Every structure is written in structure tokens, then in C-alpha cells.
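J.: give me the fold of what follows.
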Amino acid sequence: MEKFMGPNFLLKSEVAIKLFNDFVRDMPIIDYHCHLSPKEIYENKKFKNISEAWLYGDHYKWRVMRANGVQEEYVTGDASDFDKFLAWARTVPMTIGNPLYNWTHLELQRFFGIEEILNEKSAPEIWNRVNAQLNSEGFGARDLIEKSNVKVVCTTDDPVDSLEYHLLLKESDFPVSVLPGFRPDKGLEINRDGYLEWVEKLEIASGQSINNYNEFLIALESRVRYFHSLGGRVSDHAIDSMVYLDTTMEEASSIFAKRLAGNQISMEEEKKYKTFTLTYLGGLYAELNWAMQFHINALRNNNTKMFEVLGPDTGYDAMNDQEIAKPLCQLLDALNRENKLPKTILYSLNPKDNYVIASLINSFQDGMTPGKIQFGTAWWFNDTKDGMLDQMKALSNVGLFSRFIGMLTDSRSFLSYTRHEYFRRIVCNLIGEWVENGEVPYDLELLGSIGQGIAYNNAKEYFQFQERSLLTEKI
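T.: Below you'll find the predicted structure:
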């Protein structure tokens, strides 16, 4: 029997152990999509206790706490931070089988040197030991990033954001590149409440009057170029329902004018507006050599009662099951026909789409850029051992696993970087399994190179971010 979370955790063969320890474990991290706060990074935010570092804003934990019968007061309510931590500690033993169980203990081990199992009995001692470290030197937001051997962090930023903290970070001595990620969802959701107010904010941010659709596109482009000037090289789009409908500039302009006048537009008009705007942005991304990310098939804010109380991103989302193959193919093809298809990373929240995406990406590879169109890493509800394996096996079965750009955190927590270790162990074990089964040769030079590529090198080559020097301290 293996020791719980011991040195060979998730590594089931000698090949996997050697690949992980000798090639993959100590590779740096490029976190090309996350929800960390650039303000908190710049200020090297100190956390007053583990609840603030762990539970504030973590809807992964909130969901399972509610499922365990924890009242909202101890999840997002007014209970004390210790009582919230205690509620989480009582929940942890019930999460066996969920990656949260392993992530929780990886974070305790790697950041705080705590090997004990977290439960209600151990909670008070762990609370005190972790908090003592958090209140000492070397445990601020920047420190945690550096200890995790991160080279690049890409945050998620609205086009109307000032990016003031990215500017300050660029001028600081922080050795990690913190770059903005362009997330224009509010400019695409033309029928949502707040759209017109967002257009007004875009006017201010861009310094561009917006009286028609052409001026709207000019304003968006100016923000893309501003992000680019600060090192931004990625966009991200939450496309809950994949759409494509042929249209023209004239039609899109008419639809925009109708909405600008305060009128709602039809579903067909919305699809046309989104299609033209996405293809316009895609062409701009291609010009600037950006990577375009599509996060598809989320069903968000399902609990109306709790949405009205807590708002979005509070743990009331699920997988959507809309068909994506045809509209996604049409959109990529429209860009490709005009030689405006950028590097593209596709994620779906529904694993039914794994082979759709894995097969579709190779319809649009350009024969020049290795892995130009990527099947993105297992996302959100798929961010589990089985989910990661399903995604990687689909990719390897019909594409090039070796060109995969690997893991990202997609997290709001500075302690989430241990998920890269979790992912890397799974990658090494999968390769080791192939070797053990006689499916691939035991060629450590080749296998180690592939493992290092998936861990770091492929992303470095793919994104070509502006990297700063990196301190060598690692967790």
C-alpha cells in the first residue's frame, strides 16, 4: 500500500516515477489563463488567515460545502473565518474521490509543510500553524507565485479595464511577467442587461466616440492594441452557446444601431452580430500573433434565487449540452478562408465534445506552426484525474499529444499552482503506462522531451510571451 500523498502519488510505474522526478517535476510554469487579481499581485497581498487564502471566492469548495449540508452563513455569509475554515475541515473527509481532497492536501504539504490530514479534529492545530506562516515574511501573493516557479501569469481582463496594475508591475522588480488577457464577453453579449452601459465605458477607455458599429470596432481594436503594448498575447471568450450565421458589415451595423437605440434584438440578429464581431476580432488576433481561447458549453447562474443574492461565479453553474461542431467549424473556416485564423485553443465544459474538438482541430492546422489549433486542457468540471485523462487520450488518439500546451490554473487562488504538479504526475503516469504496456519504446530522451514539452516548453514556444528573469526558489 502506497503512503497517502507520498512521493509516488499517482505514479504507478518506475517509468512514470523517473519521468516525473528527472524530467518534469521542476519545470517552470506558464499560467496562460487565470483569474488572479493583478492588484493583489502588485501589492503582494498578505492573507490574514487560511480562510482568506483558501475560501474567499473559491466556488469549487463552496459547491461541495453546500452539498455537505453546510449553511450559507459558513460558505459566503457572515460567520467568522475560523468557523468557515472549520466547516471546510468537516467537509474535506467527505470529498474523497473529488480532486479537492488531493488539492487540499497538496497545498498544505507544498506551501506549509503540513503532512497531517485535514479534518475537524486536526483543524485547530492546522489553522494555527498555517496562519503563523501566512503572517510571516515570504507568504504574500508574489511570494507564492515565485515559490511555485511561475514565469508568466496571464490574468483575465475586460477591455475597459485600465490595466493600471499591469503597468505598475511592468515597471516593478517582480521577476514574473504578469500580462493582461483580453476578455470581451460583455461586448459580445449584445442582449444582456448592462450592454449599453458597457459600450459607454468602452468609449471612455478607448477615447473613441461610439455612434455606430464601425466606431465600436475601432474602439475594440484600440483596446486590443493597448493590451498588446503591455505584453498581452491572449484573448479569452466565454462562448456558452457556439454560434455562427453568415452576415455582412451592413447587417451587423444595422443590428448594432437597433440595440444602441435601446431595442432588444432577435436571436438570429444576435448570432449575426456575434459572428461578425468574433471574426473581426479573430483577424486582429491573427495579425498580432495572439492566441484566441474559446471556453464553450457552460450553463451559468442556474439558481435564480441564489443569483439574486450572491451574483455570478458563486458555484451555481453546470455543463451545457448544446451542439458545437458545425458552428465552430464554420467560424474557424470563415477566418481561415481569409487567412485570418489565429492560434486558437478550444475548451468545452462537456466531455461529450472531446472527440469533436480533438478531430476538428486538425482540419485547420497550417503545416507551419506546431499545434496551432489546440485542444485545451480539461476545464472546470473536467479538471479531475479522469477528466484530464479523457481529454489527453482523445487528443492522443486522433492528434498530437506531444504538441499539447498543457495545464493552466483557471483559478482565483494563489495556492492553486500545485494543480500543475497534479497534472504533471498524471501526464507522466499515462506515458509510463504506455511504456509498461509495450505501446511505446522506453526511450527516456524522447519521453522526457515530450513530458517537458507538455509541462512548459510547448507553451513557451506557442505563446512567445515576453518573459522576465525568474528567481530559482521552488516549492
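
J.: going forward, measure contacts and count neighbours with C-alpha atoms only.
T.: Noted.

J.: and the closest residue to N102 other than its chain neighbours, how many neighbours does it have?
T.: Leaving aside its sequence neighbours, N102 sits nearest to M5 (CA to CA, 6 or more residues apart in numbering; 7.7 Å). Around M5 there are 13 other residues, counting by other CA atoms under 10 Å.

J.: show me the contacts for A318.
T.: A318 is in contact with 298-300, 302, counting by CA atoms under 8 Å, 6 or more residues apart in numbering.

J.: let's see this one next to it:
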Amino acid sequence: MTEWTLHPDRALPADPATRPVAREIYETTRDLPIVSMHGHVDVTTFADDAPFPDPAQLFVVPDHYLTRMLVSQGTPLPALGVGPEGTPGLETDPRAIWRRFCAGWKHFRGTPTRYWLEHELVEIFGVTERPSAESADAIYDQIAARLAEPDFRPRALLDRFRIETLATTDPAWSDLEQHRRLAAELGSLAENVGGNGPAARAAHTAGTAAGSGSAAPGTATLPAPRVVPTFRPDPLLHLDQPAWRDDVGRLAAASGIEIGDYTTYLAALRERRRAFVAAGGSATDHGHLSADTTPLPDDVAAGLFARALAGDDVTAGEAAAFSAHMLFQMAAMSCEDGLVMQLHPGVLRNHDTERHAIFGPDKGYDIPVVTEYTHALRPVLETFGHVENFRLIAFTVDEDTYSRELAPLAGVYPALRLGAPWWFLDEPDAMRRFREATTGTAGFSNLSGFVDDTRAFCSIPARHDLARRIDAGYLARLVAEHRLDLDEAVDTAADLAYHLPKKAYPAPTP
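T.: Model prediction:
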């Protein structure tokens, strides 16, 4: 049987004129440090630094990309180990979960999940046989043996993956104690991780336009890896959520501020934001259905808040208006404390209400919806779009908005950056379309750089690698068309991979 290997030119252009150029560009970025500023790996993973329990818990159970594909082919979530304890049919044997995944390997053909999984299995764990029903047990045993080694503990993999910064996503009421402990305990990356080769030098010498500064060639080393929190207040901003009043109570307890009205509610949010800044956080994250940022008169907002806090009914329209108002308030607070505001609207959460009721949040199939930005973002951009201390990064899963709305907006308002292709769009063809739709209007400097948006820790290097290959291919085409010189393409590739995310997410001063 032929040993399973990955082609070194995977995801690079097939065109023989551009592939060598793309290969040359990619080689300058492939080993750059990873700046992962938008993700959902649990901070406990690094605070406890315990061995990953088994291959199923590492690869299958937390990865909604993977599980949703298998669900589409008739495998229920409980059979994949997904669901609260006591769920009928919940599989607890990790080897059985792994076998189901391997038996369904063919279903991932042509998807980014296939690329990420291949990278993880081959490049990280040294697997040499393609997953299948027949190979499942052997692969499981090989990965399980690796997970027992010290070099495969979470903190060791931070170094191996060359992750310079990794942002988690944390509720507004998090005590952040694990983050504080990590900041004290995580040591510096070994000097050989930073490296002194061309890629490392590119990270420190290219991208002057991105405002990153430079270091002398041959002396580049990485700073200490950092796992930083991200402030996610979504449950507190939607008055019609069933747990809203309980969550306000959690906010009050965490902030030390008794919340009895709208004014104290805002004060508690400000206090928690200050705590996130002190713990190393650099951003907030908002996953609203709509991008609307229209503010309400203060007395109207206060009245809605009072009614909801008293347990009175609030209509869906009133709740939506309050949520839009609170996005405007979050922008105003970002002008005060410097936290970057991330907005990724346009996803109908829990499309299947029955599955949501059975399996809980984020398990009811999230599906994109049409999203409007030009009018929706106007209140925030008119008010804060030229404020020096404000940064808004807007994401979308509605491709139609890239060239029509988001690129023109990012191409003029200094405060706005256009987020990377996210979720359903972080696959090769969609990422190429993103470059083609946005570069002519927004250029490269008005982008956030790549974000991986993942709960699956070991997929982080795979996702960044794919993005760097796609960018290399796009830049190679510009070189082949004589629209860029090769040195400019190399410089831009380093910006996209490393410098732009650092510039897009500056750390505020506590």
C-alpha cells in the first residue's frame, strides 16, 4: 500500500506560469509565527495543560465543521459524542466515535475540513495511512500514543505550532483567573522556534507599511506566547433571551456592581471590560443576527431595560432595537478603553429548534442569512469612524456584501477593517473570491489578516497554512500579470500572514 503523503504544492495555482511564483512567495511565509486573534479554544485547555483525552475528543467532538457533514449523511450527533450527559444514544466510547469519523472520510472530499484534517494527521501526528473503516483502529492507536507524550500537551503544542498570540472567547462574567495564571506561567518560546531563516526575517523586516517595525536580519526571536481573553457580551445584549435576567445577575456578581437600572448595567459592562484589558485582552466579539447599530434615545433604552429586568414581556422588535442600541454603546466604550470591536453578524443560530432544545446552544445548525451593512453600520461609522482610538472589524458570511458594501466602507473609514473570510467562506475558492472582490477597493492594508475562528486547537496551523497558500497564489497572479513586483508580493504576503493581524488588534493600555 502506498504511503499517504501530502503534495508540497497543494492549494497553490495549477497554472504552470504562476505556480513557481506562488511557491516562492509561500516559502517566505510558511514558517511565520501565528497570530490567532479570533478563536474559541477553551482557556482551560492551556491553564490545566492536561493531555488531550483521546483522538475523538481532540478531532471530532469539538469540530462543528466535521460533525455537521457527518450529520448531513445520516449520522446523528449523539453517535459522534455530541450532546449533554443523558442524551439518548450518546456515544461514550471514543474509539466508536473515531470509527464513524474514519468510515465517513469520503464525505469530506473537496472541503476545507479535508485539507485541515490531512494537515493535522500527516504533519502533526505522522499518520501515513488515509482514514477509512479499515484503518480507523490503527490510526486511533497511533494518535493516542502521541497524545500521551509530553510534546503533545497543549502548552508544548503552542510552541510547536509557533503560536505567538492566541485569543480565546470568554463570557463577560468570566473571572479571568485562568488567564492571569497563564500569563504568569507561560515561558518564552525557545529561540529556535523564532528561527533565523528567511521566513523569520521576513516577519520582522517586511510589512513596514503595516506599522510593524523591523528587526535586524538574523536576530529575530519570538516574544512569549500569550493566551489572551476576548470579551463576549452577547447574552447580556438581547433582552428576549430566556436566561437574560440570570446573566445580568452573573454580570453584577462579577463586576461587584449591583444592577438595578440601565445606568448601573452600563457601569457593570464598563467594569468588566476594564478587567479584560487588565488580563491582556485586546478585543470584544459580537455575534448578532443583524449588523444594525442604530442608537435609541437614552430614556427609551432605559425603559426597555427596566421592563425586561422586571420580567415584563419585551417584543421581538423592541429586543432587536435594544441590541442595535447596545452595539452602538459597545462602540462608544471601545473608544474609551481601546478594545477592538469585532462584529460577525448574519448567522441564524440554531436553525433546527428541536435539535437546539435537545443538544443546547450552537448545536442546532447555524445557517447564514442575507446581511446589510451600508445602512446598518452608518450610525457607528458616522460617529466613531474617524476616532483614532476606535477599531471595528466587520466579518460576513454573505459574499454579496464584499464588493458592494464592506470593501468600499473599509476603503474609506479609518476605524474600519474588513475581517477575513469567516466560517462557511474559509475554503479555498471563497478565499480567492474574497481577494478578487475586495482588493481593488480596500487594498490590502485595510484588512484584518487571517482569523481561524476555531474550537479545534490542532486545526489552527492547518487553517493558517491554507490561507497563506491561497494568498500566495493570488499574489503570484498579480506578479504574473505585472501588477506587482515579486518583492512587493513577498512583502504583502508577510503583511497578510503576520503584520496585519498584529496591527488590527493592538493591545490597549490597562
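
J.: related to what we said a few turns ago, make sure I have this right: the residue nearest to N102 of the first structure is in a strand.
T.: No: under DSSP: H, G, I helix; E, B strand; the rest coil, M5 of the first structure sits outside any strand and is assigned coil.

J.: show me what contacts the aligned partner of it in the second structure?
T.: Mapped onto the second structure by TM-score structural alignment, M5 of the first structure lines up with L6. The neighbours of L6 of the second structure, taking CA under 8 Å, 6+ apart as the test, are 118-119, 122.

J.: my guess is M69 of the second structure meets H107, correct?
T.: Yes: counting by CA atoms under 8 Å, M69 of the second structure touches H107, with 7.2 Å between them.

J.: burial of P345 of the second structure, as a residue count?
T.: Considering only other CA under 10 Å, P345 of the second structure is surrounded by 24 other residues.

J.: what's the answer for V228 of the second structure, then?
T.: When counting by other CA under 10 Å, one arrives at 25 neighbours for V228 of the second structure.

J.: if you skip the residues just before and after it, what's nearest to P99 of the first structure?
T.: P99 of the first structure sits nearest to T384 (CA to CA, 6+ apart), 5.8 Å away.

J.: likewise W116 of the second structure?
T.: Per CA to CA, 6+ apart, closest to W116 of the second structure is A462, 5.0 Å.

J.: run through the residues that contact that neighbour.
T.: 115-117, 119-120.

J.: could you rerun that using 7 Å?
T.: With contact taken as CA atoms under 7 Å, 6 or more residues apart in numbering, A462 of the second structure is in contact with 116, 119-120.

J.: most neighbours among these, which one is it?
T.: The most crowded member of these, judged by other CA under 10 Å, is H119 (23 neighbours).

J.: quick one: that one from R30 of the second structure, how far?
T.: For H119 of the second structure, the distance to R30 of the second structure equals 13 Å [CA to CA, to the nearest Å].

J.: counterpart of I34 of the second structure in the first structure?
T.: Superposed on the first structure with TM-score structural alignment, I34 of the second structure falls opposite I29.

J.: if we can go back for a sec, so how far is A462 of the second structure from the aligned partner of the residue nearest to P99 of the first structure in the second structure?
T.: Aligned counterpart of T384 of the first structure in the second structure: E427 (TM-score structural alignment). Using CA to CA, E427 of the second structure is found at 12 Å from A462 of the second structure.
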